[in-house]
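Peer 1: Predicted coordinates and the sequence they were generated for:
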Amino acid sequence: MILLARGSGGAKAFGVAQASISDTAVFPDLGESAAALGLLAAAKTSDGRFRTGGDGVRAVAVTGDGKVEFVGFENHTLAHVTSSLGYPAYYPVPSLGEPAPIKAVLMDLDGTTVHSEDFWIWIIEQSTASLLGDSKFELEDSDVAHVSGHSVSEHLKYCIAKYCPDRSLEDARRFYFEHTDREMKAILDGGGRPGAFKPAPGIKEFLLELRSMGVKLGLVTSGLYEKAYPEILDVFKTLDMGDPEQFYDSIITAGTAVGRGKAGTMGELPPKPHPWLYAESLTIGLGLGFEERSSVIGIEDSGAGICALRLAGIRPVGLNDGNIGESGTGGLCHLRVDGFDQIMAEIKALG
C-alpha cells in the first residue's frame, strides 16, 4: 500500500510536481497548516523565542515526539531541533524543488536496511539495568519512542531521568559501550544475541537493481561507527553481497565514540533530526550539489530521520513499519510505503 502524504500542495507522490504554496502557506516550503502536516499547533516554541502572532510569526507547530518545532513566517519557515543535551539549533526549511529523474538514493541503516532496533533497545535496557544494579530491569512499552531513532546519549539521558536520576550520563555511556563492545565482538565471532541483525525484506533486490540502473547509493546512520559497521558487514555476509565499503558510494555514520585513552569524533550532538549526516552524504559522499537535491530521495523508518531529510532539502520516503506514525512526522513524508518494490515503481516512473 502506498500512502500519499498530505503536505505542501496536497496529496502527492514524490514523482508528482508539487504546487507552489509560498503565497498562502502558514509554513512556507513545508505545508498549509499544522493540521495538514499532522503536527501539533503550539502557542510558542519550547525556548520561548517565537510566539504565534508575534514578530511576524504566523504559526508554531511541533512534531508528536516534541523533537522538532516549526515556526512559520510570511516567506519562510524555521525548524527548531530541540536537545536534551542542551544544544538546540534553528534551521531554515528549504524548498524541495521540482522532482527530477533519480540520481541517488540515500538510506537509513537501522530499521530501514537492517532490522536491528530491538537489539539496540535491548542494549539501552541492559545499560539501564547496570546503572540500577538490577539484572531483571525491563523498559516499558511507553519508553520505546524515546530510546530509538535519536542519539545514544539522548536515549540514555531519557532513561536516567525516568529510572535513575542520581546516576550520570558518563556512567551510562560507560555501561553502554561495555555491553556494545561485548556484543559486537561476539557477533563478529559468530555468536552473540540470536537474530540481532536481519536484512530488511527485499533489500538485496532493491539495492542491486538501483546499482544496475547507475543510481548512486548512500548509507546514512546516526549510529556510531563501532556499532553501525558490524551491522551492515554482517548483513552483507548474510546476503552474499561482498564488501559494503565497495558496494556503497558513500557510508556516513555519526562518528566514533569519545572515551578515555582514545580520540573520538563528533557523534552525539549533530545526528538526526539535524540535517548534517544527510547533507554530508549528499554533497561530500556522493559529490552532488545542493541544487541537485530534487533528483535525490531518502528512505527512513524513523521520525528523526524524516525530519533530518526534510531539513537537508531531500524528499523523504517513509517506511510504515517504523515509528513515523508515533512520532507525528507522517505528514512530513512525501511518500509512505510498505516495501521497496513500491519505491522502485516510483523511481522508474520518473524516468
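Peer 2: Yes, it's here.

Peer 1: From here on, just use CA atoms for contacts and neighbour counts.
Peer 2: Will do.

Peer 1: mind listing the strands in the stretch 251-351 of the chain by residue range?
Peer 2: With DSSP state E, counting those that start in this stretch as the criterion, the stretch 251-351 of the chain has strands at 296-300, 315-319, 335-337.

Peer 1: Ile306 against Pro273, yeah?
Peer 2: Yes: applying CA atoms under 8 Å as the test, Ile306 and Pro273 come out as touching, 7.5 Å apart.

Peer 1: Just give the number of residues close to Met344.
Peer 2: The tally of other residues near Met344 (other CA atoms under 10 Å) stands at 14.

Peer 1: Helices of the stretch 151-300 of the chain, residue ranges please.
Peer 2: With DSSP state H, counting those that start in this stretch as the definition, the stretch 151-300 of the chain shows helices at residue ranges 152-163, 169-188, 203-212, 225-239, 244-247, 276-280.

Peer 1: Save the ones you listed as a markdown table, and put in mean neighbour count and distance to Leu332 too.
Peer 2: Below are the helices of the stretch 151-300 of the chain laid out as a markdown table (neighbours: other CA atoms under 10 Å; distance: least, CA to CA, whole Å):
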| stretch | mean neighbour count | distance to Leu332 |
| --- | --- | --- |
| helix 152-163 | 19 | 23 |
| helix 169-188 | 17 | 32 |
| helix 203-212 | 14 | 24 |
| helix 225-239 | 18 | 26 |
| helix 244-247 | 14 | 30 |
| helix 276-280 | 23 | 16 |
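
Peer 1: Turn the ones you listed into CSV, including distance to Val105.
Peer 2: Shown next, in CSV, are those (distance: least, CA to CA, whole Å):
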stretch, distance to Val105
helix 152-163, 26
helix 169-188, 28
helix 203-212, 8
helix 225-239, 17
helix 244-247, 13
helix 276-280, 11
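
Peer 1: out of the ones you listed, which comes closest to Ala59?
Peer 2: helix 276-280 (25.9 Å; CA to CA).

Peer 1: put this beside the first:
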Amino acid sequence: MDKIKAVLFDLDGTLIDSEYFYFKNWAPILKDEFNLVISYEDWIRDFAGHTLAHNVKRLVDDYGYDTTEEYMWKRTRAAYADSNMSDIELMPDAREILTFLKESGIHIGLVTSSFRSTVDTVLGKHGLLDYFEFFVTRECVEFPKPNPEPYRLALTNLNLAADSCVAIEDTITGSKSALGAGMRLIAVTKQEVERARLTAVDNIVENLSEAKALLSQWI
C-alpha cells in the first residue's frame, strides 16, 4: 500500500462532538411544530449526518409534515444562536491527531456539509483553523454528501490522486461520498446503528486515537 499524502476530515461527529447539540435543538422544534417526540437514538438513526435539505425532505415525505427548508433553516439557526454553538467541544484526541498529521507533513483538509460559519465558530473557538489547508463546506458544492462532489472538489484542491488521500468520517452518508470519490476511508464511530450501515468500509474504529494509530502505518 502506497504512503498517504493527505487526510480529509469530516466535522460533525468526527472532529467535534456536535450531534447531541443538534439533537437538543431539533427535538423541541419537532415537538412544538409537529408534535413529533424523538429520542437521541432516533436522532442518530434518522437524522444525524445529513443535510438540512435531507432532513426536511424526510419530515415531508416520510412523516407527512407541511414544512419547508427555508422555514426549518430559520427555526434551527435561531435555536443554534440561542444555544451558543461555540460551546461545542472537540471529540477526544481531535487536537492530537491534527498535530500528529501536521508534524508528519501530511496535507490536511476539511470536508463538511456544515456551513463555513459553523466551521469558523467551533474550530475557531478551539484554535484549530490553521491546521487546515482548505475547507469544503456546504456553500462550495451543488450536491453535498453522500454525493462524491465534496471530496472530488477537495481532491482538485490538493491536485493529488484519490488513493493517496484518506477520509475520516463517522456516518454512512459521508463514507459514501468519500468512497464514491475513490478515496481510502477510516470510519470513526461507536454508534452501533451506524457501524451496522458501514458494511462497505474496511477500516472502522471507535475513536480518533485508534484512527491515528492506523494512519501512522500509512505515513
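Peer 2: Structure's in. What do you need? As the structure is a computational prediction, the values presented were derived from the model and not from experiment.

Peer 1: Can you give me the TM-score here?
Peer 2: Once superposed, the chains reach a TM-score of 0.86 (TM-score structural alignment, normalised by the length of the second structure), with 217 aligned residues with a CA RMSD of 2.4 Å.

Peer 1: ok, back up a step: out of the helices of the stretch 151-300 of the first structure, nearest to Ile347 of the first structure?
Peer 2: Using CA to CA, the helices of the stretch 151-300 of the first structure put helix 203-212 closest to Ile347 of the first structure, at 9.4 Å.

Peer 1: so that closest one matches what in the second structure?
Peer 2: On the second structure, the counterpart of helix 203-212 of the first structure by TM-score structural alignment is residues 94-103.

Peer 1: With the first structure overlaid, how far apart is that stretch on average?
Peer 2: Aligned to the first structure and superposed, stretch 94-103 of the second structure gives a mean residue distance of 1.0 Å (mean CA distance after the TM-score superposition for the first structure).

Peer 1: So for Ile306 and Pro273 of the first structure, which sits in the more crowded spot?
Peer 2: Neighbour count, other CA under 10 Å: between Ile306 of the first structure and Pro273, Ile306 has more, with 30 against 27.

Peer 1: What does the more buried one correspond to in the second structure?
Peer 2: Using TM-score structural alignment, Ile306 of the first structure sits opposite Ser175 in the second structure.

Peer 1: Hmm, Leu185 and its match touching each other?
Peer 2: Yes: using CA under 8 Å, Ser175 of the second structure makes contact with Leu185 at a distance of 7.2 Å.

Peer 1: any residues in contact with both of these two?
Peer 2: By CA atoms under 8 Å, 6 or more residues apart in numbering, Ser175 of the second structure and Leu185 have these common neighbours: Glu169, Val201.

Peer 1: Pick out the residue closest to the middle of the first structure.
Peer 2: Note on the first structure: the residue nearest the mean C-alpha position is Gly305, at 1.7 Å, using CA atoms, centre = their mean.

Peer 1: Hmm, Phe197 and Asp234 of the first structure touching each other?
Peer 2: Yes: counting by CA under 8 Å, Asp234 of the first structure does reach Phe197; the two are 7.3 Å apart.

Peer 1: thinking again about what came up before, of the helices of the stretch 151-300 of the first structure, give the one that comes closest to Leu106 of the first structure.
Peer 2: Using CA to CA, these put helix 276-280 closest to Leu106 of the first structure, at 7.8 Å.

Peer 1: Could you tell me how far that closest one lies from the centre of the chain?
Peer 2: In terms of CA atoms, centre = their mean, to the nearest Å, the centre of helix 276-280 of the first structure is found 11 Å from the chain centre.

Peer 1: And that helix, what does it pack against?
Peer 2: helix 303-311 (3 or more CA pairs under 8 Å, 6 or more residues apart in numbering; DSSP states H and E).

Peer 1: To what extent does the helix it packs on diverge from the second structure after superposition?
Peer 2: Using mean CA distance after the TM-score superposition for the first structure, the mean distance for helix 303-311 of the first structure is 0.5 Å.

Peer 1: and that helix, how far from the chain's centre?
Peer 2: Distance, centroid of helix 303-311 of the first structure to centroid of chain: 5 Å (CA atoms, centre = their mean).

Peer 1: What angle do strand 315-319 and that helix make with each other?
Peer 2: 160 degrees (axes from the mean of the first three to the mean of the last three CA atoms, to 10 degrees).

Peer 1: which residues are contacting helix 303-311 of the first structure?
Peer 2: Counting by CA under 8 Å, 6+ apart, 67-68, 79, 91-94, 108, 149-150, 272-276, 278, 298, 300, 315-318, 323-325, 327-330, 332-333 sit against helix 303-311 of the first structure.

Peer 1: Any chance of a PyMOL selection covering the buried ones in these?
Peer 2: Burial among those is assessed by 16 or more other CA atoms under 10 Å; the matching PyMOL selection reads:
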select buried, resi 67+68+79+92+93+94+108+149+150+272+273+274+275+276+278+298+300+315+316+317+318+323+324+325+327+328+329+330+332+333
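
Peer 1: What's the local residue count around Val205 of the second structure?
Peer 2: 17.

Peer 1: Can you name the residues that contact it?
Peer 2: Val205 of the second structure touches Ile186, Ala187, Val188, Thr189, Lys190, Ala211, counting by CA under 8 Å, 6+ apart.

Peer 1: Columns distance to Val205 of the second structure on top of those, output as TSV?
Peer 2: TSV is the format used below for those (distance: CA to CA, whole Å):
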residue	distance to Val205 of the second structure
Ile186	7
Ala187	6
Val188	5
Thr189	6
Lys190	8
Ala211	6
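
Peer 1: Compare these with the first structure and list the overlap.
Peer 2: Contacts conserved in the first structure for the contacts of Val205 of the second structure, using both residues aligned by TM-score structural alignment, their matches' CA atoms under 8 Å: Ile186, Ala187, Val188, Thr189, Ala211.

Peer 1: isn't the last one right up against Thr189?
Peer 2: In other words, Ala211 of the second structure. No: with contact defined as CA under 8 Å, Ala211 of the second structure does not count as touching Thr189 (10.5 Å).

Peer 1: contact partners of stretch 51-69 of the second structure?
Peer 2: Outside stretch 51-69 of the second structure, the residues touching it (CA under 8 Å, 6+ apart) are Phe34, Phe47, Met72, Trp73, Ser113, Ser114, Pro144, Lys145.
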